[in-house]
Every structure is written in structure tokens, then in C-alpha cells.
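Visitor: here is my input, please return the structure:
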Amino acid sequence: MNAWTQVRVNRGVAAVLGLLVLSACLLVAAVPKVTQTAYDDALRVAMAGSDPSRADLVVVSKRQSVPQGPLTPAVLLEEDRSFRAALPPELRPVVTAPDTGDSHYVVRKNENPVISVDGQVRSYQYLNLAWTSGAERHVRYVEGRPPGAPGELDGGPLFEVALERRAAEEMRMRVGATVLLGGMQKLAARVSGLFEAAGPDSGYWRHNDALRRVMKVRKPGADTDDWYATGLVADAALPELGALYSNTTYRWVLGVDGPSVTTLRAPELVEAVRTFRGAVPVVLEGSSPGALDTALDSLLQEHLTRLRVAESLLLFVVAGLFTVALGVIALAVRLLAERMRHALVLMRARGASLARIAATTTGAVAAVAVPAGVAGYALSYALPGPLTLLVHLGPLAVVAATALLAAGQALAHRWPRTDQREDVATSRPSPRRITAEAAVVVLALAGTYLLRQRGLTTQTDERGFDPFLILVPAGLTLAVALIVLRCYPYPLRLAVRLAARLRPAVPFLGLTLAARARPAATLSVLILLPALAVAVFGAVVSGGLATTQQTSAWQQVGARARLDSALPITPEIVERIRRVPGVREVVTATRTVSLLRTDLQRVVVLAVDTRAYRDLLRAGPLTLPDAPVLVSPDLADRGPIELLGPSPRALTPGGIVTGLPRVYGGAPLVIAPPDGSPVNTVFLDGDDLDPRPLLAAVNLQDTQVTTLDGVLSGIAGAPFTATIERAFTVVTFALAGYALAAVLVALVTGGADRTGALSHLRALGLSTAQARRLTVLEISPMIVLTALAGLLLGLALPAVLGPGVDLSSYTGGLAVEVYPADLTTPVLLTVGLAVAAVLGAFVYAALGRPSGERRRPT
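Guide: Alright, predicted model coming up:
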């Protein structure tokens, strides 16, 4: 029998099968590409937001003796080339060329105390001397000129230096000023010019931040900060600078090109960085001690850990999607085999072997599935993303599974078949089938227990994800579907007894047909219930993520907006803040760091009016006990607290506060009444609070504004979080479409038997309208009961599986413990899908020919 002939004859069913295979292949190829792109975006965000010492490869060396020969840029460039030659092959493509990108090298003489400036004695000031390659491209002179060659003053070298304009103003060093420096060697410097940073956000300035600002450091036991400024010297001064071997640091920055670092490369890059770390001392041997100063391997390892968690969660949900997709494809294959049944029965009667029957069904299905699979695979190339192995193997696996399902249909022709009426009596399941179903239920329960005990996302960085645990949700939904499949005829039989007492015959007949469900209808239960359960689960988890993200943002800000300043905030500034548009309430506070007298533990002390602060928090999830002195849980059992510092205090806690310690990094927190100290923190409540007007109202340096909306958008907009949210959305819509298709395919599959039954009833006087209502009533109980079971299972899955799933990576570090009680979205999703399925049955009954031909009684 020609396979294409069967496809042409049953072209409607073939088109449905082809569409299902195409969509499944598109999903299985596109989802890995899209998610891989999101993973790469997350890695780029992590690298761009990290400190340069973490993202770039920095070789640091401290000279212990005068180098051989004069130090020149050519000598440093040659050493840079030696480091690059030692790079492992995996690192070379991601490292930028010398003096391009972030790559450069630096020589800096540190710890040079300022003795005097133009004859005026200075204390607590230091002027470091630095040379950097390519500095002329990164500075813009606003006064004076670039530094030149060094001279001599009182028998020591006199370096010409350029200072950043604001740093020079803070250090009170003008152009032309002569600075005498102390230390082991006699030094002097003359300010030749002032500059500003060109491209201040570049990686160059992130590595050389000391060049553009005054660093203030308080040494242990000191009462005053030491001020450090750094002056830039010329290329001509490099030989003299190299001769100052005391406290001289050499740095070669091998910049890493962030966009070229991808998630697929990350594992090999981690090993390559570790190999290079061991090679650096070998390269430096004989010249000076040094080491590789980078955390690129740690940064990539952190990303891989989050990646494995994200992959586990995505597989957790997508496994259910692919299970449902293959189930619908199985329904469509069964429908095509039913349409070919008479031809196959005739072939079997004429002596065709079972292998011949299998080849015929497989050929007809493959004639549709292969082109559809190729089309779905080709369409996936329209989406951006790298081509992974799963992109190629996924569609192939779908087509192969479809072919196996087609070959399995030949088992129905092991013995000669006769026309049967599956609607007359229900078939009894075989002992083998009952055993298989019981095994599925037992494995699902065991997997659920293991998932709760071991966790889905724990130890994924060391061992990877567990395939068995990944399949637990799909197995659990399948187990519940099997239980519903075995149990749902019993309430229907009770309804049949009640309907038998009614005068109309349609309810009795419809419920009777529903209770005697055909195999296609029972298979649709196995698809509809998991689809609804996973979709509802995704909706509930999305709601839980949104709620927890909101709570996490409140815990990180402590109000709708928080303003922190290193300088005192005066009452005049507070009044200006009150007049900023959108501000409704203002609560001032003083944040300090103190020590406990008992064990010298470091604690954060927030001096604030607790009552006013409690009123400001009334619109959020944070609450404060009604007491003037509060402590975090880690200080709850200490009793009275004595604080050391400039203003010692003895406090008696009156309550415990949770959540707020995260505002200050999770350190132990003490909330106490104001003690008259200068205000440095302001909590704000209002609408649409913009940081820019608030900063303008404060007008103080080193002031930072943190808003609730900004933190929340950062949490929700993170690439990993956005990927999970998009995955839930896509999976929900796809599952809804597959569930609806399953119901419609089941209706069409049982169309022939239904037509035969209705033909007999039409001969007994059943009208066309009654026949259509009978068709809808036959399918509706199965849809309603399955939808209700899917809704309940979807609502229970977060509570059942929640302890084993760590979602803190998507909520700003806060564990998801409470899922919202709002059932609007899950109920609307379930009702919408059930109504759509029932309407599909109604349209099928109204537009099709379910009534059959009216037969004449014999």
C-alpha cells in the first residue's frame, strides 16, 4: 500500500499531525536557543557589573630589587607578551590585545608621604606616582600641560605629575606646586597640569580609580584618615620610576572581552584560568615575585551554579510540556491509524505480515512527520541563539518518537479484527496494565519524597541535575491522571442513576456514553490533566515569585525609598526633601556601626523614631513590633545590650524585627531611639519617587538614593528571572493549546463509533438537536472532572514540591515560602480551557455530522 495514498485520503488528519509535530520540533529546538541566549546575557550582565579585578586577568608583581637595565615601555610590553604566550588556548580568544579594550600595564610607587607643598608642612597626606600605558587616550587636560621628563631637586629626582582636577582641589595642590615627599628615598614632584577622565565609565578607569579621586583610609588605632592622591607621570619618567624599587608595584592588565565569554565556554575557561594562575609565577621567575590577581574563575563558577539551578527549573517545567506534546502526537497518530484501519484489516486478511502492517503505518506517519520536523527545525533558526547539541537532537527525537508510536499501532492487528462497538461496554484493563499503572503511581510518590528531602537544585554545581528528580512533576501529574482515569466513571455512574429518573433521554444517554469512555477519550484525560496541572503550577509559581520579589525589594530598601549620605543631613536639607514632588512622608534616622561590650561583635545601630517608622512601613510587607528598642533574631537571646563607641548606650530590647537586617547586608541590627547624633539616613514614602530630584535636593557628595521600584525592576529584570517568567508564560499557552487539541482529536477519533450509535438512536426518534446535545454531554463530564482535578493538582504542586525547589536566585536572595492565595489566574485559566474545550465539542457537533444517517427500523 502506498503511504502517500493514505496521506492524501486522510489529508485532514495528516495536516493536524504535521502541525503538532512541527510545533513540538520548533519548541524543542527553539527553547534551548532562546534560553542559551538568556544565559549569555546573564553572564554579560554579571561581568559588566563586577569589579575589574574579578572580570579581568591582572598580573601583579612587587619589585624587590632594581631591574636589570632601564625600565622602558618596550620592556613592559615584552613582559606583557610573555604573559600572553603563557595563556592557555581557551583564554586567548577572550583576551583583548595590548593597549586595546581594558588591556594596559601600570607601574606605581606607593606610600610616599607628603612633607610639604610649596614650603607649607602637610600631614596625613600621601602622593603616589603612577605610569600607565595609553594614558593619553583616557585623560583630557583642563589646566596646565601633560607631565614631561623628570628633573632633579636637592639631589633626588623631581617628577612632573598630572593630577585629577577634583583630587587636586581636595589635596590643595595647584598647577606649578612643588611637593616634597618622604620615605626611604628623597623624592619631589611638581604639578604640571590637571586633567579630567575621558570616558569615566571605561574599564581603564575602573582599574585606575585611584588616579581620579582621593582615597581616605583610617589605619588601625588612628583618629584621623590618611589621604592618598595619585599623580600621573610621563613615559620619559619611567626609567627613574623603575629605579624606585621600594613599594613599587607592577600590574599587567589582560582585559577580558565580555561579549566573547559565553556560557558554553565557561567550564573550559574556569579550568584555563586556574592553569594560567599556576603559570604566572613560572613566567616571573628570575625577575620578581608575583601572582595572578583575578576572580574570573570564581565569577564563572558562580554563573555556572546559577545556570544549573535555572536549567533544572526550566527542565522541571518544560518536561511536562514535552510529555503533553508527545501525548497529543500519540492521539493524532492513533487517529490516523483508525482512519487506515479498514485498509490495514484488508491487508492483514490477505496475508500481510505484522512487519508489513507496521511498515505501512510508519511510512504514512513518517511521510507527514519528517517534513514537519524539518520545517520546525528550520523555523528555529529564525530565533537568535547558539546551536547546541540539543537543538539538533531534539527535533530528531520527536520525529523518532512519532515513528515509534506509529509502529506501535501495528500491534492492534496481531489478530484479525472485526467491527466492534466500544461504546456498548467498557473494556476491562489487563493485569499487566494495572501493574504498570501502579508502578507509575509508586514511582511518582517515591520521587516526590526524594525531591522534598534532597531538593531539586541542591548540589547541582558539583553533581549536576538529577534526571529522575527532573521527571518527578511530570510523573506525579501522570500518576494523578491515571488515578482520575480509573476513578472518574464512578461518580458518573451515580449521575447516570439520577438521570435515569428524569423524563428526557439525552442526559441519561450522554452520561452513559461518558461513563463508557473510549480509549481515545481516556488518552485525552492523560493529556488534559497534566497540561492543566503544569499550567496552573506555572501560574501559581509566577505569583509566588512576584510576591516574594516585592518582599525582597522592601527588605533591601526598608521603605519606598532610602537616602544614605556619608555627610550629615541638616534640617534644611530634610525640608528640601519634603518638597520634592511625590514625597508624602519623611522619617530621619542615624545609622552607625558599633560593638557589643560582651564579645565585641559588630552591629549596625539604627537610631530612629520607631513609631514614625512603623507608620511609614504600613503599606508594605514589613512590620515593626510596638517597642522603642528592637533587635534582629541573632541578638534575641542576649538580654540587655551595651554598645561601645563615641556614644556608649545600654539598651533593653522590647521586640524582634525580621527582614530589616537585609537593608544593611544582613548584619546584626539594633533599632534604638534617636540620641541626637547627626542624621545620615532618610526613609521616604510616596509615589513615583525619582532619585534625581532627591539627589538634587540633598546636594551632598557621596549620597546614594535607593528606590523600591529600582530594586524591584533589577530583581524582576535579571536575565535568569526574565527567562523563567517567559518560560512559564510560553509553557502555559503551549499547554493550553495542546490540551484543546487533545480534546478535539479525541472527539474526531471517536467520531465513527459515535455516528454508529447515534444512527441507531435516530432510528428510535432522536432529533438532530438532541444528537448534538448528546455529543456535547458525552465529552463535557470528562472535561469538567479532569479540569477540576488538574486545577487541584496544580494548586497542590507548589506546596508538595516547594521544599525541594530553591527559587531564591530569582527573588533577590529571599526564599519563596508563601504562595499567593489569589486563585483568580488559576481558576480563569482552568475555566477558560474547559469552556474552550466544551465549545470545541459543541462546534464539532454543530458543524459536523455527528447524528449519522436516519436508519429505518427493521
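
Visitor: CA only for contacts and neighbour counts going forward, please
Guide: OK.

Visitor: from memory residue 611 sits against residue 626, does it?
Guide: Yes - Residue 611 is within contact range of residue 626, at 7.5 Å (criterion: C-alpha atoms under 8 Å).

Visitor: surely residue 69 forms part of a helix?
Guide: No - applying DSSP: H, G, I helix; E, B strand; the rest coil, one finds residue 69 to be coil, outside a helix.

Visitor: which residues in the stretch 101-250 of the chain form helices?
Guide: For the stretch 101-250 of the chain, the helices defined by DSSP state H, counting those that start in this stretch occupy 165-171, 203-207, 238-243.

Visitor: and residue 296, how many residues sit next to it?
Guide: 23 (other C-alpha atoms under 10 Å).

Visitor: thought it was touching residue 56?
Guide: Yes - applying C-alpha under 8 Å, one finds residue 296 in contact with residue 56, separated by 6.7 Å.

Visitor: out of everything not next to it in sequence, what's closest to residue 526?
Guide: residue 481 (5.4 Å; C-alpha to C-alpha, 6 or more residues apart in numbering).

Visitor: gap between that neighbour and residue 459?
Guide: 31 Å (C-alpha to C-alpha, to the nearest Å).

Visitor: the two: which is more packed in?
Guide: residue 481 (27 against 15).

Visitor: buried residues, the host helix or strand of that one. List them.
Guide: According to DSSP states H and E, residue 481 maps onto helix 472-487. For helix 472-487, the neighbour count (16 or more other C-alpha atoms under 10 Å) marks 472-482, 484-485 as buried.

Visitor: do stretch 151-170 as well
Guide: In stretch 151-170, counting by 16+ other C-alpha under 10 Å, buried: 151, 157-165, 167-168.

Visitor: and the residues you listed as JSON lines, adding distance to residue 426?
Guide: JSON lines is the format used below for the buried residues of stretch 151-170 (distance: C-alpha to C-alpha, whole Å):
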{"residue": "151", "distance to residue 426": "106"}
{"residue": "157", "distance to residue 426": "104"}
{"residue": "158", "distance to residue 426": "103"}
{"residue": "159", "distance to residue 426": "100"}
{"residue": "160", "distance to residue 426": "99"}
{"residue": "161", "distance to residue 426": "96"}
{"residue": "162", "distance to residue 426": "94"}
{"residue": "163", "distance to residue 426": "92"}
{"residue": "164", "distance to residue 426": "89"}
{"residue": "165", "distance to residue 426": "90"}
{"residue": "167", "distance to residue 426": "89"}
{"residue": "168", "distance to residue 426": "93"}
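
Visitor: please give the structure of this sequence too, so both can be compared:
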Amino acid sequence: MNAVQLVRRTAAAHASVPLALGLLVVLVALAATAWPRLLAGVGDRQVTHEVARAGPLSRDVVAVVPGAWPRPPAPADGAGLPADVAAVHAGNLAFLDRVRAEQPEPLRSILGDPHLTVETGRVRIAAAPEGVVGSPEVTLKVDPLLGEQVELTAGAWPAAPTVVQPFDDLTQEQYRDLTVGEVADRRARADAATGALEVVLAEAAAQTLEWPVGSERTVPGTGVPLRLTGTFRPVDPDAPFWAHNPHSASAHVVDDLDRGTSAVASAYLDPAWDGALPVGFPVGTVSTRVWFPVAGDAVAADQVDTTSAQLRSLVAADVPWAGTGATLALSTDLPDVLEQVRAQQRTTATVLAVVAAGPVGVVLAVFWLGARLVTSRRRTALGLVAGRGGTGPQLRAALALEGLVVGLPAAAVGALLAVRLVPGTLTAGDLVVPLLVGLVPAVALAAAPLPGGLPERRADVGRTRARLRVGTECAVLALAAVGVVLVLGRDPAASTSAGVDPLVAAVPLLLALAACVLVLRVYPWPLRAVERVLHRRRDLPLFLGAARAVREPTGGLVPAAALVVGVGVAVFSTVLTSTLAHAVESTAWRSLGADIRVSGPIVTPELAARVAAVDGVGDVARLADAGRVHLTGAGDSRRVALVAVDARAMRGVQAGAVGVPPVPVGLAGADGGRLPALIATAVGVAPGQDGLRVAVGDGVDLAVVAVADAVGGARVVDDAAVVVDAATLEELTGTALRPRVLLVDVADGVDPEVVRERVRAAVPGARTESLADATATYFDAPTTAGTAQALRVAVGLSALLVVVALVLTQMLAAPRRAGVLAVLRALGTEPRGSRHVVAWELAPLALAALVAGALLGVAVPAVVLGALDVGALTGGAAPSRPVLDPLLLGAVGAGLLVVTAGAVVASTSISSRADVAARLRLGEDG
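Guide: Next comes the predicted model:
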């Protein structure tokens, strides 16, 4: 039998481990191929989510040209409009189409078909007799494409007005010679010849204005009335079109206690109207509004940076309006939205890179253990081949070939499964990672240590690389320390890339390696102490187990790294999950200020009492916005938002608040004529600072009882808020407050959504927001949901890899362990003593790795959290420190402990049943 045949027969005889490696390759290739496809899907969904949530007024590209109605020449094709309409609007639409066509991709495809409207100022019209609306107003509007958005529900479309001008037949000298009576007579005859201007209204607006179809409304200051010829209904009331036309689908109604009820609606003229109006018609100015709609799903995740740059370039330059003297100054908030998306992409990519790096490290460690196990099982055959003249390169080439046979087909299967299971676009780059995964077994087998001959060598004898090990360990510890220092001094807003932050992603790996170094260096110390104690006892198995754990630790660095990193990733993922959840809940509390927030109508004491009586409501507190006031003191003056609350009730409502400081006890009641105040940190006031005064009434001095970084429920744009007790403010200044916000606490054990519906029924027409909805908004965002899902997967995958690492470690040590146990059994040791030896083999390292991994999992979030813009994911301020959930951490820790203990117990039970005679016959050959 030649050497090749021997290696081939040996491989066939020990096929279980290569098959297990092949299965591992399938799983890793599947995950490696699916991971970027999943991330791309999450990125696309997040961009769509944020752009759609921004709303049309923020994301669309808009321009408003006040006081002008540009009239460029119409193209020959009339832009597809009727001839009379094309004469007025086709030139503008063609010009806007050219503006869009001149933009580079992808911006050109992102911009939708342009829209254009022309609108006058508000025109006061006569109110309906005994009508509810005492001050009705309309704006006259023209939209050449209105018919695409509405359907006529009554009457007919208006006809284009024919306006007769009273002085067109006169020269300037003749006009100056007219008497006042002649001017009035000419205007009256011109108005009569013009007749009424025909308009259409939305059906809902006509009902609000109490304006029947076919009737006329006079316009003060002119003899030309408005006639309503028809009403329309939006084809899609939720279409983005109506955001740009806020008074078109329905009238805007304002109820004022002093001025009564007023309403304004948009009345549409025929689109062929040329802009001429009767002399003296009170329309004020005319403005032209154009916009390019941007669909919520128009921007792809990989186009965020390019689109943002192109948009900023577009809005930075004024575009000359062809054929006119006007310019088109476009604006949009979409670049800011995309900048927020980029921050989310950067944070998500870095977090997921940190999470993924751990399992990748454990997988590599598992592959290395598997390769060592293969060479260990082939030790006898490889030794014989080496004895017959086989060189090291030949042996490694044979092992590498076996790794290729196992790895490449398995990687292809894993990649194919990923492509079939996870939707997405397949590119050549997507196949690079699974190809590398397929090469890992070959590299690991080729790099695994080969035996020098038949006898095995003790791992603790002949260590010639001690100095190299010390130098390497010192370098790892130094790199970890430098990385921590750099990350702690990192500003998360400093990075402009949308990709992974390499420094933040690398530091957890460096910390993991440093933890492994410390474990291997530190854990033998207590074991040596235990060994010395057991040396004086008569129990041989216990002493032997402790001695072997010190002198010949199972597996060395690789299994220690696998255990430490696996446990660290599980704990890190758990801590980050609870930190994100706490940050989201804190953001929601800061915005709402209570379990339920009711806003809109004036909250009278009777209304507050009615809500408090709702079943399931605990406490209620009124909140009033007292406006912006001047805060003076220490030679400085600034405007702040004054918020008045019921301090005592507020403490009850926010008793269980997350991330919101409690309302101070001293906020209620005057302090020697001074007004106690809780001041936001953004104001820049120190606690207890004297000499502060707010300009309310005749002015009142403040007593600063507390300074807080957030005021729950205040909703102040710049966070510069001063919170005072409402009763004390009224007592000291005589100010009459009109609170429009009611904060509602839900009683313990009651479903908040049920209570919300009851409150909504008690206060019809009010806006009700719940804490559950606010948190769900953030948790349902694709990046937040995807990150949370990835963290949960990382916990499960880490536990699985820990099990695999433990099993391979035990299998790797099985031959030597079996020999030791056989000798012990031959010397008369009981099976229980054999189990002690096996337990000592793995338990100390596993216990040390569990402790180190747990500490690593808590330390990594503490280090990297400040360098991650987590606020981009949570919608608020980034958490400054990790949040430890004892229940969640306890469950994960207990699971890992059970997994580790199970592996030790199973290995102990199996090894204690070793065949004594067979092992003694094999002797040192294993």
C-alpha cells in the first residue's frame, strides 16, 4: 500500500469529522451569502420608511415664485393639453420637464412628473345667511392637471372668464380727465359685462362654507361675484398631491372665542384662465407653486449619498425660468432626511459588524478545532506516511486537497440555498465570501500541526516559543488598550461614511483577544493553588484532574477564544437589545410625557375630571404652553418656552417614567414671592442660580429648584424650556392659562390601548397618542427591527457555536483522556473518580471563559456605545451608558451555563465508560 492509498483509506475510515466540517461549511456559506442580501433588503426598506415618513412637503422638490406668473412660449405639441389650456400652461410644464431631464441619474429618475398651480391671495366673500361660518374666504386657484386628481360630483366645470376692462379704450390723457362718477360708471358696466367668475369647490369645502351649487357669493369691493358651478371629490384623498394643496380637498376652519368661526378654501377657475381679473378685485398677490414629487420608494439604499449630493447641488443654484425674467429657486428637506438615513445605515452596519465579528471568530476557531481533530484522528496514518518518506508539504497538500473536496461543494450548496431563500439581486461579488468559506477547511487542514512521528508529545514539554507568546500577548493587550482609548475619544458624528466604522468594529475583537489572553494567563493560578491542596490528599483522580488542567489545558487558546467570544457575543447582544429598548422608551416618554397624551381642545377642569373618571385611568395632569417669554439674569437675556403644569398631578402621572426626571417636590407653591421652576439643561442655568426673572405679567423672579436634560411632554423645539406650576404662576402673575394638553396615566394591570379608546370616546375630536404606539413606531422601523432580530440570532448562534466548540474540544482530547482513564481504571479507580478527571479537564476553562465572556459582553457596549450614533435608530438622544436588564441577562446566562454544564456532564459520562482493555493494548498509540 503506497502513501496515497494509505491517506485515502484513512480518510474513508474517519469520515465523520470531515462530514461535520462540510455541514458547518454549508451553514456558514448560507449565512455569509444571506447576510448581505438581508442587509440590502433592510437598507432599502429603511430608506423607503424614512422618505415616506418625511411626508410630501419635506421630500418633494418645491419652488414658489411670489408675485409672478411666468409665461414662457408654449411648445408645438402643447404638452398634451387642450389648446386653450396649452396656450397658458404648456410652456411652463415643458420648461419643468427640461429641468428634470437635465439632472443626472439617479436624481432624474427619482423626480416625478412636475406639477404647477397658480394661486391668488385670500378673497373675502359674503357669508351664508345665518350660517355657522361668519368669515368665509377663498383663494382663487388654477391647476392645468386638476382633472387627474378629482372627479366631479355635482354641477359642471367652470367656463373660462371673459373679463371686460373698463378703461382699455382710453388713452392715458382721457383716463386722467374722467370724473369719479364716470370711473364708477365704467367699472359698473364692465363688471356687468364680465358677469360672475365661475369656480368649483371640493364637496366638503362647499358644505363647510354652506355654498350651494349654482349660487353666487358677492365679493366686497367689486361688483363681480363668484358663482359655484360644481363640486368635486378627490380620487385619492391620501394622495401626496393634497399636501401641496392644503385648502383644496376641504376647508380649513378656525374657531376663535373673540372673532368667531372663520374658514378658507381653494376655489378653482377654469385652467384656461389667463390671469385677468376685474379692476379692483381684492386678490392681493399671485404666486406660482411648482413641485417635483418624490415617491416614498424612489431612493435605493445604495443611492443615498449620490442622491443627497445631487439634490444639494440642484437646490443651491437658481434656475432661470426660460423666456421670462423669473428664476426657479428649488428647495427640499430630502437631503436632511437622507443624512438621517445615512447615520442609521452607519450605526446599523457597525453594530451588525460587531455582532457578526464574534460568530465569525468562533466559526474560525471551530474550523481550527475541526482541522486539529482530523489530524489527531489521522496521527497514526500520517506518522506512517512521514516515516516512509512523505514530506511535510506532501502531507499538507493531501490534507488541503481533502479540505477542498469537502469545502467547495458544501459552500456551493450553502450559497445556492441562500439565493433561493433570501430574495435579492445576485452579483459576482456575492459569491466571493462563500468561495472563501469553502477554502477555509483546506487552509485549516493545511495549517494544522502535523505529528513528527508515531508517539504523541506532551503539550507542556519543550515549549521553545515562550518569548514569542509573551510578545504576542503584550502586543494584543497594547492594541486593545489603544483601541479603547481611540474609541472613547471618538465623536459619533465625525464619521461621514455610510459604511462600517472599522475602528469601532475592530475594538470588540481586540478586547475579545485580550480577554482570552487574560483567561489563559490568570486561570491557572487558582488551579495551582487547588493542585497544591489536593496534592496533600489521598484522592488521586481529583489531584490528577487538577494537575492535567494546569499542565495540559484542553485545546489551549482556540477553545478558550471560542468560549469567550461566544459568551461575549451573547451577553453583548443581550445588553445592546435592552439598551436600544430603553432608549426607544425614553424617547417616547420625553415626547408624550405620559402613557396617553390628549391634545387639541382647551382642557377645562371639568374635561380633566371627565377623563379622570374613565375606567382604567390612574392620574391626569394638565399642561399649558404659556408661549415664548424673555428670561433675564446675570446680564443676559434669551427667549424660552414657558410650560405650566399641575406639579402634584404630574408627579403621579410620571411616576414610572423612563428617561424622564421626576417633577421636583418643591415646584408647587410660591417661594417667598418667587416662582419655583424646573429649567431644561439647554437654557444654560445652574441649579439654585439666583437673579433670574421671566417677563410674565409685570415680571416674576424665579427660584431654580432643579435642572434637567429633558422635560417629559413639553415638546419644545429647541429644548429651551422653563417648567412651572400652573396654580403658582396664576397666583403670582394673574395670568389666565388655557391648557390644551392632558397627560393621562394608565392604571396598573390595564391595557393602555383599551383605555386610549375610552379616553377618545370621552374627548371626541381630540388627538390621542399612546406610549405603545410611539414605541412601536421606532421598533417597527426596518433598521431597528432588523438590528433587534440580528441580535437575537446572534444570541442563538453564539450558544450553538459554544456547544460545537465544546464538543470538538472534548473530541480532540478524547484519545489521551481515554488512555489516562484506562490506566486509572486498571489501578482500581472507581468510575466516579474517572468522572472527576474528565470534569476537571474542561470545567475550569469553561467556567473562566463564562466569567470572562460575561465581563466582555458588558464591557464592549460600555466602550463602543459612545462612538455609535444610536440616537439615529431610536429617534432621540443616544444612550450614554449600557442598560443591564437583570431578567434578560439572567436568562441568557442560565442558558449558557446549562449548555456548558451539559457538555461537561455528557463528556464525563461517555468518557467514564471507556474500554479499559482496548486502551491498555493501544498504549501510547491512542
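
Visitor: hang on, the earlier thing: what lines up with the residue nearest to residue 526 of the first structure in the second structure?
Guide: For residue 481 of the first structure, the aligned position in the second structure is residue 516, judged by TM-score structural alignment.

Visitor: ok, now which ones touch that match?
Guide: Residue 516 of the second structure is in contact with 557, 560-561, 564, 849, 852, counting by C-alpha atoms under 8 Å, 6 or more residues apart in numbering.

Visitor: can you rerun that using 7 Å?
Guide: Contact partners of residue 516 of the second structure, counting by C-alpha atoms under 7 Å, 6 or more residues apart in numbering, are 560-561, 564.

Visitor: element containing the equivalent of residue 577 of the second structure over in the first structure, please.
Guide: Structural alignment (TM-score structural alignment) places residue 577 of the second structure against residue 542 in the first structure. Assigned by DSSP H and E, residue 542 of the first structure falls within helix 519-557.

Visitor: can you give the contact residues for the next helix or strand after that helix?
Guide: Counting by DSSP H and E, the next helix or strand C-terminal to helix 519-557 of the first structure is strand 561-565. Residues outside strand 561-565 of the first structure that contact it (C-alpha under 7 Å, 6+ apart): 680-685, 702-708.

Visitor: same list (the residues you listed) but as CSV, adding secondary structure and distance to residue 720 of the first structure.
Guide: Formatted as CSV, the contacts of strand 561-565 of the first structure follow (DSSP: H, G, I helix; E, B strand; the rest coil; distance: C-alpha to C-alpha, whole Å):
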residue, secondary structure, distance to residue 720 of the first structure
680, coil, 35
681, strand, 32
682, strand, 32
683, strand, 30
684, strand, 30
685, strand, 30
702, coil, 31
703, strand, 30
704, strand, 27
705, strand, 26
706, strand, 22
707, strand, 22
708, helix, 20
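
Visitor: make a ChimeraX selection of the buried ones in these.
Guide: The buried residues among these can be selected in ChimeraX (16+ other C-alpha under 10 Å) with this line:
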select :680,681,682,683,684,685,703,704,705,706,707,708
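
Visitor: now for the contacts of strand 561-565 of the first structure: which two are most distant?
Guide: Comparing every pair within the contacts of strand 561-565 of the first structure by C-alpha to C-alpha identifies 685 and 702 as the most remote, at 22.0 Å.

Visitor: which element is residue 311 of the first structure on?
Guide: Using DSSP H and E, residue 311 of the first structure falls in helix 296-339.

Visitor: which bit of the second structure covers that helix?
Guide: Counting by TM-score structural alignment, helix 296-339 of the first structure corresponds to 334-377 in the second structure.

Visitor: contacts only, for the spatially closest residue to residue 328 of the second structure that is not a sequence neighbour.
Guide: Excluding its sequence neighbours, the residue lying closest to residue 328 of the second structure (C-alpha to C-alpha, 6+ apart) is residue 319, at 4.8 Å. Neighbouring residues of residue 319 of the second structure by C-alpha under 7 Å, 6+ apart: 327-329.

Visitor: go again using 10 Å as the cut-off
Guide: 99, 326-330 (C-alpha atoms under 10 Å, 6 or more residues apart in numbering).

Visitor: just the residues you listed: which are in strands?
Guide: 327-328 (DSSP state E).

Visitor: top of the contacts of residue 319 of the second structure by neighbour count?
Guide: Busiest of the contacts of residue 319 of the second structure [other C-alpha under 10 Å] is residue 330, holding 21 neighbours.

Visitor: correct me, but it touches residue 315?
Guide: Yes - between residue 330 of the second structure and residue 315 there is a contact at 5.1 Å, judged by C-alpha atoms under 10 Å.

Visitor: common neighbours of the two, please.
Guide: Joint contacts of residue 330 of the second structure and residue 315 (C-alpha under 10 Å, 6+ apart) are 61-63.

Visitor: mind checking which of those land in strands?
Guide: Those of those lying in strands (DSSP E): 61-63.

Visitor: what's the closest of those to residue 447 of the second structure?
Guide: residue 61 (59.2 Å).

Visitor: any idea what residue 740 of the first structure aligns with in the second structure?
Guide: In the second structure, residue 740 of the first structure lands on residue 803 (TM-score structural alignment).

Visitor: how close does the helix holding residue 311 of the first structure sit to the second structure?
Guide: Superposed on the second structure, helix 296-339 of the first structure shows a mean distance of 1.6 Å to its aligned residues (mean C-alpha distance after the TM-score superposition for the first structure).
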